[in-house]
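> Sequence plus the predicted model coming up.
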Amino acid sequence: MNELQAILEGFESSQKSGEITFLATVVKTEGSTYRRPGAKMLITNTGRMIGTISAGCLENDVFQHTQQRMSSGEAIVVTYDNTASEDILWGFGLGCNGIVQVLIERLERESTPNAIAFTQECLNKKHLGIIATVFAIEGAINVKLGSRLLLYPDGKIITDIKEQNLIQSLIADAQVAFANQKSRVNNYHLPLGSVEVFIEAIQPPTPLVIFGAGYDAVPVAQFAQALGWDLTVVDCRANEATKERFPIACDVILSCREVIHKQVFIDDYTVTVVMTHNYLDDLEILKMLLPSSARYIGVLGPKLRTERFLEDLRLQGIVYNTQQLKRLHGPIGIDIGADTPEGIAIAIIAEIQAVLTNRNGNFLRNRNQPIHQSYASNLNLLLPT
């Protein structure tokens, strides 16, 4: 279970227990910070916290804000400036030379638009969604802090924002964020002032299909589950005991290589690991995966084995192009010297994560660019109608 899923479950349990709940969201950062925009933490009035917005330095302070400043139920934004010398005096000493802005809001089950329910739907239905949240206001503008616009995959819009100029620009920018699948911070100028908005892409869990159900596949499944990925295990030996070995899997498919293509769904978001330890099974699986739109295809075993697969497929008349081969990783995994099932599993999951984020898996100390994705503000000028 990943952090977001844990927060959603925490909200449900807090509603059943009658606790008052708050959500803290990092909406903007500058410079070096531990978490980036979109990081969330659920806080209850009893002091229970789920998720993190820092390395553990800001969480208690955010809790104090929920106790002392939010009796009216109105959202607030707290800015932590770690570039100032006062950072040490206040006791944070984060070690990150940056600025963090945190939106804190009280959660209500019946609120409209309901970002919690929308996020839960994105995860349950496995589709992308966009949440645009106002977190800074300057001037006499008829917009409230914490106002939102939600964009569904079918283009449906739900919003409590009344400013029509802002709505139209938000819809356009939300559609861009949906197409790019990336979050960003935008600054909008209106006739009577300006607002800043965090446009957040809510990503569904990464679907991982593991072909193979040996004991070395178990740690791969466990690490994927820890990341909150949507896991499917395919056992080509159709062994009923497999279901007991993988209780954490979202789905266990007992199959054989002749019909496997009818039982497994692969789309543009799917990442796959082939580790059946059976040459003919792996060959048939690759015959299915190479022409598919799978984002990542990893094959366990030495390079010569993968090359033999490709040659055998060619002899069978299977046509594959350079673009398809770019998605094929064999041998599979990052080069970390792993030689145990657990170590190999770490190498596999690390490589998939690197592919998903378009990174090369090198040492961070050798990286000359910022570690995290940039959320630079985009200036939009809105003219009166």
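Arrived safely. These numbers come from a predicted model, not from an experiment.

> For the rest of this, base every contact and every neighbour count on C-alpha atoms.
Fine.

> Contacts only, for I253.
When the contact criterion is C-alpha atoms under 8 Å, 6 or more residues apart in numbering, the partners of I253 are T232, V233, V234, D235, A238, Q263.

> where exactly do the helices run in the stretch 101-250 of the chain?
In the stretch 101-250 of the chain, the helices defined using DSSP state H, counting those that start in this stretch lie at 115-125, 164-180, 217-226, 242-245.

> Can you name the residues in contact with the shortest one?
Counting by C-alpha under 8 Å, 6+ apart, helix 242-245 makes contact with A213, V218, D235, V252, all of which sit outside it.

> any idea how far L227 lies from E3?
In this view, L227 and E3 are 8 Å apart by C-alpha to C-alpha, to the nearest Å.

> another structure for you, compare them:
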Amino acid sequence: MMMFQVKRKLTNGWTLIFAAAQVIRKLKKRYMLFFLMLLRGRIIMDTIYDILSSLDRHQSKKAVLATIIHVYGSSYRKEGTSMVIFEDSTYTGVLTAGCLEADLIERSKTLLKQKQAFQLYTYDLRSENDLSWGRGAGCNGRIQIILEPIDQLFQEQLFTLYDHLRNGRPVLSIRKLSLDYSKIERTFIPYEYEERTKRWFGQQIDGADDFLCAPKPYKKYSGLRKKNKDDLEFQQLYWPQPNLYIIGAGVDAKPLADTASRTGFQVHIIDWRPALCNKEYFPSVSHFHIRSFDQGFQDIGMTPLDSVMVMTHQFEQDKEALRDLRHRDLFYLGVLGPKKRTTRLLEGERPAGNLDSPAGLDIAAEGPNEIAISILAKVIGRMRKEGEQPHA
């Protein structure tokens, strides 16, 4: 097992890395990569927000969107993963571990000079001796990638997608592709969890109405199918950034907020103390709610996609918060402290199925940094389990 060589400097970064090293020492080998990726901020985000943000910043540049639409076997990234490639060879996002990006850049430049609506390419990475794609990629898979030039209409659709995601709405994208590469039709269906929505944007595609029912939270859905002898259809479900509400602005909330922010969560701090619930105390957080908990949280707008962590360390405050939260439809509800304490907090009421107490993955965590890692691991693990999708 590889060990970290670090000096125990008490800066936020080094303290967190040292804490992660202690966690990894306690874990079986199969968990090591998971935690290393968590620290690097690669677990939650599939770069769709980075891509859309990059497009927003560089609207004057011609660009191509590259997306994996099918995987045969295994690959570094899965169906639905995208990257944007600009005319000056800069790009945001990756589809492989560096095996194909240079080739995709050259193909994108060529496509921008042509009149085709899109192009499909298949890369076989299964052979360890295949020197074509990065000196023997050995990924044990074959991947199919679509390249789409971003014209004005597609750019407008992508920015509308971005707006929906930033407003907490998952969006289903459906692309209908002609096999002669001459035509592509796109429709986008945003979802509301409070009601079934019939708002869609883009071209109307036959059968799109079948997808108007909101999906299960964090379900992964992407798939390619042949509609008829002339057309393919690719469907992809985009999820908004997950929200993590931290109830309590204590010192141990800091590493949880910092790590969650780096990992792709929108972090909200809720506390009754203005001196603690602020940007100076939590520099990585942008959302603060100063309130008495007896007000409840109705006006904050928590949804079935949101995770909440209760950690005020004050029994009466935790109890007041849980009085409201335990009846809410939340994705995850964690309570810091032993199970017996949580039982008392619930005042004899049976806990909801989403309640996690003691909160976090059982790794015998010690100290605020390890506890933060264990909590995020539990939330992310639950998201991945809920979103599991079989692959070919």
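Happy to help now that I have it. What you see is a predicted model; the values in this text were computed from it and never measured.

> returning to that earlier point: who wins on neighbours among the contacts of helix 242-245 of structure 1?
Highest neighbour count within the contacts of helix 242-245 of structure 1: A213, with 26 neighbours (other C-alpha atoms under 10 Å).

> which position in structure 2 aligns with it?
Taking TM-score structural alignment, the alignment pairs A213 of structure 1 with A249 from structure 2.

> ok, now L42 of structure 1?
Looks like L42 of structure 1 aligns to V84 there (TM-score structural alignment).

> Tabulate the helices of the stretch 101-250 of structure 1 in a markdown table, adding columns for distance to E258 of structure 1.
Formatted as a markdown table, the helices of the stretch 101-250 of structure 1 follow (distance: least, C-alpha to C-alpha, whole Å):
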| stretch | distance to E258 of structure 1 |
| --- | --- |
| helix 115-125 | 30 |
| helix 164-180 | 37 |
| helix 217-226 | 22 |
| helix 242-245 | 19 |
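
> nearest to R69 of structure 1, of these?
Closest to R69 of structure 1 of these is helix 115-125 (C-alpha to C-alpha; 22.0 Å).

> Mind reading off the mean deviation between that closest one and structure 2?
Mean deviation of helix 115-125 of structure 1 relative to structure 2 after superposition (mean C-alpha distance after the TM-score superposition for structure 1): 1.9 Å.

> circling back: pick the most deeply packed of the helices of the stretch 101-250 of structure 1.
Across the helices of the stretch 101-250 of structure 1, averaging neighbours per residue (mean count of other C-alpha atoms under 10 Å) puts helix 217-226 on top, at a mean of 20.

> Which residues outside the longest helix that structure 2 contains are in contact with it?
In structure 2, taking DSSP state H as the definition, the longest helix is helix 367-386. For helix 367-386 of structure 2, contacts defined as C-alpha under 8 Å, 6+ apart pick out 15-16, 19-20, 22-23, 35, 43-44, 217-219, 252-253, 255-256, 259-260, 307, 332, 359-363, 365.

> need the strands for the stretch 251-385 of structure 1, in chain order.
Applying DSSP state E, counting those that start in this stretch to the stretch 251-385 of structure 1 gives strands spanning 251-254, 271-274, 296-299, 328-329, 378-381.

> How about the stretch 101-250 of structure 2?
Counting by DSSP E, counting those that start in this stretch, the strands of the stretch 101-250 of structure 2 are 119-124, 141-149, 171-178, 184-190, 201-202, 222-226, 231-238, 243-247.

> Output those as JSON lines; include the columns mean neighbour count and distance to E388 of structure 2.
Below are the strands of the stretch 101-250 of structure 2 laid out as JSON lines (neighbours: other C-alpha atoms under 10 Å; distance: least, C-alpha to C-alpha, whole Å):
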{"stretch": "strand 119-124", "mean neighbour count": "15", "distance to E388 of structure 2": "24"}
{"stretch": "strand 141-149", "mean neighbour count": "21", "distance to E388 of structure 2": "19"}
{"stretch": "strand 171-178", "mean neighbour count": "22", "distance to E388 of structure 2": "17"}
{"stretch": "strand 184-190", "mean neighbour count": "21", "distance to E388 of structure 2": "21"}
{"stretch": "strand 201-202", "mean neighbour count": "16", "distance to E388 of structure 2": "27"}
{"stretch": "strand 222-226", "mean neighbour count": "17", "distance to E388 of structure 2": "11"}
{"stretch": "strand 231-238", "mean neighbour count": "19", "distance to E388 of structure 2": "13"}
{"stretch": "strand 243-247", "mean neighbour count": "23", "distance to E388 of structure 2": "20"}
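
> can you list those in CSV and add distance to V94 of structure 2?
Shown next, in CSV, are the strands of the stretch 101-250 of structure 2 (distance: least, C-alpha to C-alpha, whole Å):
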stretch, distance to V94 of structure 2
strand 119-124, 15
strand 141-149, 12
strand 171-178, 20
strand 184-190, 23
strand 201-202, 26
strand 222-226, 18
strand 231-238, 17
strand 243-247, 25
